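*Asks:* sequence unknown, structure follows:
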């Protein structure tokens, strides 16, 4: 037990020394990983209308809380933030749009970059409520968490 405590104290000390050498920014405006359009779990904004009088709305965004960058060129930089989204399906019934189901997700993400390398780790909770807005049916709830890691190489000059 004492050995584990000693390792934790030394690790925390090294982290604080490394953090002291970095420039911290609260509520930064950028992320290192660009949005990937092929990932179905990627948060996006959209309003879709289909042929069966249904409307689907996707509303969400990433919100960076804190970032740190080193003073040297190509030094390690990181960002930590929150992500959230809501997915809503409605059907047109006369002049109203009753809600058929709603899905939501909330999570945290951390991204790092050094030189041309980028990494991302996301932990997300997703919750779906199927047929909540349809009377006479039993609602179906679905709740899961997932962890996604990405690694990317993005050279400045090809």
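*Replies:* Thanks, I have the structure now. These figures come from a predicted structure and were not determined experimentally.
*Asks:* hey, let's count contacts and neighbours off CA atoms from now on
*Replies:* Fine.
*Asks:* And for residue 120, nearest residue in space, chain neighbours not counted?
*Replies:* residue 111 (4.3 Å; C-alpha to C-alpha, 6 or more residues apart in numbering).
*Asks:* Can you tell me whether I have it right that that neighbour is in a helix?
*Replies:* No. Residue 111 is assigned strand when assessed by DSSP: H, G, I helix; E, B strand; the rest coil, not a helix.
*Asks:* now it: how far from residue 126?
*Replies:* 20 Å (C-alpha to C-alpha, to the nearest Å).
*Asks:* So for these two, which sits in the more crowded spot?
*Replies:* The neighbour comparison of residue 111 against residue 126 (other C-alpha atoms under 10 Å) goes to residue 111, with 21 against 18.
*Asks:* Kindly provide the distance from the more buried one to residue 83.
*Replies:* For residue 111, the distance to residue 83 - C-alpha to C-alpha - is 13 Å.
*Asks:* circling back: just to check, the residue nearest to residue 120 is in contact with residue 121?
*Replies:* Yes. Shown here, residue 111 and residue 121 form a contact pair, counting by C-alpha atoms under 8 Å, at 6.4 Å.
*Asks:* Tell me which stretches of this protein form helices.
*Replies:* Along the chain, counting by DSSP state H, helices occupy 2-20.
*Asks:* In it, mark out all the strands, start to finish.
*Replies:* Using DSSP state E, the strands of the chain run over residues 23-26, 46-49, 54-69, 77-91, 99-114, 117-130, 140-153.
*Asks:* what residues does the second one touch?
*Replies:* To tie it back to what came earlier, the one meant is strand 46-49. For strand 46-49, the external contacting residues (C-alpha atoms under 8 Å, 6 or more residues apart in numbering) are 55-59.
*Asks:* Comparison target, given below:
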């Protein structure tokens, strides 16, 4: 079960359990520039935490572009959150304000997603776990987790 942690401008979902050891969260404009900035900021944050860039940056880029293409509401931003949660997991979250537009699973397709592109199929392939959390209205959060292994603990 996941808990919701309220912040001043949005609600971010983090895995239930201990507080993240490291956390970075920023609102970004739902534009091409905002999606590019998400990747650049994630690069610098991962560098400062001494975490590997691959496949983390691909996941950030894909989730940010999906927020732009499928979750954009004019005048509203999306939020990028990176968190290292115990024991050694990098959680990438992108929250947008189009909770009414959830990815639809195709019947008989092994759980693949019906989207205009193949971005979430890439996310499913690269991430150790991923999913979508609804709410609070009007938001949804698409998240992906990467197991970092024992080297990231510390």
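*Replies:* On my side now, so go ahead. Note that the structure is a prediction, hence the values are computed from the model and not measured.
*Asks:* I'd like the TM-score for the two structures, please.
*Replies:* Here the superposed chains carry a TM-score of 0.26, computed using TM-score structural alignment, normalised by the length of the second structure; 71 aligned residues with a C-alpha RMSD of 5.7 Å.
*Asks:* how about the one helix or strand residue 61 of the second structure maps to: buried residues?
*Replies:* In this assignment (DSSP states H and E), residue 61 of the second structure forms part of helix 56-70. If you call a residue buried by 16 or more other C-alpha atoms under 10 Å, then helix 56-70 of the second structure has these buried ones: 56-68, 70.
*Asks:* could I get the residues you listed as TSV with distance to residue 4 of the second structure?
*Replies:* Output for the buried residues of helix 56-70 of the second structure, formatted as TSV (distance: C-alpha to C-alpha, whole Å):
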residue	distance to residue 4 of the second structure
56	23
57	25
58	26
59	22
60	21
61	24
62	23
63	20
64	21
65	24
66	22
67	20
68	23
70	23
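*Asks:* Check the separation of the first and last residues in stretch 130-150 of the first structure.
*Replies:* 30 Å.
*Asks:* For the second structure, which helix extends over the most residues?
*Replies:* Ranking each helix of the second structure by length (DSSP H) puts helix 32-49 first.
*Asks:* what's in contact with that helix?
*Replies:* With C-alpha under 8 Å, 6+ apart, helix 32-49 of the second structure has contacts from 24, 28-29, 52-53, 57, 60-61, 64-65, 68, 80, 82.
*Asks:* could the residues you listed be laid out in TSV, adding distance to residue 36 of the second structure?
*Replies:* Below are these laid out as TSV (distance: C-alpha to C-alpha, whole Å):
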residue	distance to residue 36 of the second structure
24	17
28	10
29	10
52	19
53	15
57	11
60	10
61	7
64	8
65	9
68	11
80	12
82	16
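*Asks:* now, which of the residues you listed sits nearest residue 94 of the second structure?
*Replies:* Nearest to residue 94 of the second structure out of the contacts of helix 32-49 of the second structure is residue 80 (C-alpha to C-alpha; 4.7 Å).
*Asks:* separation between that closest one and residue 62 of the second structure?
*Replies:* 12 Å.
*Asks:* now do residue 130 of the second structure
*Replies:* 13 Å.
*Asks:* Ok, residue 146 of the second structure next?
*Replies:* In terms of C-alpha to C-alpha, residue 146 of the second structure sits 15 Å off from residue 62 of the second structure.
*Asks:* Ok, residue 3 of the second structure next?
*Replies:* 24 Å.
*Asks:* so can I have TSV of the strands of the first structure showing distance to residue 6 of the first structure?
*Replies:* Below are the strands of the first structure laid out as TSV (distance: least, C-alpha to C-alpha, whole Å):
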stretch	distance to residue 6 of the first structure
strand 23-26	27
strand 46-49	51
strand 54-69	26
strand 77-91	26
strand 99-114	27
strand 117-130	28
strand 140-153	30
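*Asks:* Just the strands from the second structure, written as ranges.
*Replies:* Going by DSSP E, the second structure shows strands at 2-6, 11-15, 22-29, 77-85, 89-96, 104-105, 113-114, 129-134, 140-147.
*Asks:* Tell me which of those sits most buried.
*Replies:* strand 89-96 (a mean of 26; mean count of other C-alpha atoms under 10 Å).
*Asks:* the inter-axis angle of that strand versus strand 77-85?
*Replies:* 170 degrees (axes from the mean of the first three to the mean of the last three C-alpha atoms, to 10 degrees).
*Asks:* that older thread, helices or strands next to the helix holding residue 61 of the second structure in the packing?
*Replies:* Here helix 56-70 of the second structure touches helix 32-49, strand 89-96, helix 119-126, strand 140-147, going by 3 or more C-alpha pairs under 8 Å, 6 or more residues apart in numbering; DSSP states H and E.
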